[in-house]
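J.: Whatever this is, show me its structure:
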Amino acid sequence: MDLERQNRPPVDKIWKHGAEVFCANKDDDPERVEFWLENTIRVFDELSCTAEECLKYIISLLRDSSYYWLKMLVSVVPHRKVIWEFFQEEFRKTYICERFMDQKRKEFLDLKQGCLTVTEYEKKFIRLSKYAWEYVSSEAKMCRRLEDRLNKDIRLSMGVLELKEFVYSLIGPIKMRN
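T.: Prediction:
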């Protein structure tokens, strides 16, 4: 794929849905970079873009060193391998370092309700769960982990409402979002 000659689609429709330009280098805040990628993926999903369209749009969003990074990557990788999933994987490797992912995973593994409200705890649990997918890969595992980390007094005071029903009521919206 020649980035200079790439048949780029009109980008105004992705701007209208909240896509942003990405100018970065390896020293950028990984959380900001991850947010940019997730937001971009969300925009592409909203527009029902094909994988090929996603790749074309992403080229239009990259600037400066990130554009040159992709240009270099495309020059050394066989054309058939340069697909949307490949881009995401390589982008994460380059701009969202492994150490960041490990820190977030540890933060999830150490997460307990503590002084958080149940809602705050749930939000944090949901946000961090993607870093430790093997611990929440099924609804049962997710519920068990969420339940085990709730404050003891909350678990004990839930005699009227079956705890499992309570936990599933928290998890239900998560499943619909994924």
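
J.: For the rest of this, base every contact and every neighbour count on C-alpha atoms.
T.: Noted.

J.: can you give me the strands in this structure?
T.: 22-23, 62-63 (DSSP state E).

J.: please give me the structure for this one as well, since I'd like to look at both together:
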Amino acid sequence: MLRILERVAGLNTGSKGRRSVTERLRSNKAKLFRGVTEVAPNVVGYCVWSTERIVDDLNCTLEHKLKGAVSLLSDEAYQWWLTVKEGTQPDRLSWEFFKSDFQGKYVGACYIDARRCEFLNVTQGDRSVAEYEAKFLRLSHYTRGMVASEYERCVRFEEGLWDNLRVLIAPQREQEFSILVEKAKIAKKVKCAERQNRDREMGKNKRI
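T.: So this is what the prediction gives:
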């Protein structure tokens, strides 16, 4: 198990570095995937998403992401990957290729289509901006090709925000997603402060 976890990082930096990577992976609960057929599609989808999140936290390259994901496969799932690898040109064996094939094998087209539909209809609703961002990003993993650019992703995120937040942010036409999210969080704080001020003023007027 230790060797498997060390390979996820795709690094060879000595015992101290390997221990720190292993501890990080364990704290993020990286697990082996055996490809058991009765595993629910949402569990498999979460497996792909959580693995990507962990290796992102470790600042891995795309090559290391692929190596890390493959190192978490065992039994039937690992045999599946060997078969795919043998029948694929080496220059096509990328992280994106792996995700696409893995989801096609273990998640299924119907589940992916349902998540894409959910992505197109997701809104902030009763969520905080951070909670909305988390769901938006989780669903976006199933929308390959639907949101072609960073700007289009920003526009889609804006469309799902509360109206009173969107009117403050949309005119700025932000094109960087992380900055857009921070602006939305700031706008939410401003609106909360305004509401609190109004409530205090109303309370004062009632006492007069």
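
J.: okay if I get the strands of structure 1 as TSV plus mean neighbour count and distance to residue 35 of structure 1?
T.: Formatted as TSV, the strands of structure 1 follow (neighbours: other C-alpha atoms under 10 Å; distance: least, C-alpha to C-alpha, whole Å):
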stretch	mean neighbour count	distance to residue 35 of structure 1
strand 22-23	17	11
strand 62-63	16	15
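
J.: could you dump those to TSV with distance to residue 43 of structure 1?
T.: Converted to TSV, the strands of structure 1 look like this (distance: least, C-alpha to C-alpha, whole Å):
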stretch	distance to residue 43 of structure 1
strand 22-23	14
strand 62-63	15
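
J.: Which among those is found nearest to residue 166 of structure 1?
T.: Residue 166 of structure 1 lies closest to strand 22-23 among the strands of structure 1, at 40.9 Å (C-alpha to C-alpha).

J.: so the closest one matches what in structure 2?
T.: The aligned range for strand 22-23 of structure 1 in structure 2 is 33-34, by TM-score structural alignment.

J.: sorry, back to before: do you know which of the strands of structure 1 lies nearest residue 139 of structure 1?
T.: With C-alpha to C-alpha as the measure, strand 22-23 is the member of the strands of structure 1 nearest residue 139 of structure 1 (35.0 Å).

J.: Which neighbouring elements make contact with the closest one?
T.: strand 62-63, helix 64-76 (3 or more C-alpha pairs under 8 Å, 6 or more residues apart in numbering; DSSP states H and E).

J.: Deepest in the core, which of these is it.
T.: Of all those, strand 62-63 carries the top mean neighbour count, a mean of 16, counting by mean count of other C-alpha atoms under 10 Å.

J.: helices or strands up against that strand?
T.: Looks like strand 62-63 of structure 1 contacts strand 22-23 (3+ C-alpha pairs under 8 Å, 6+ apart).
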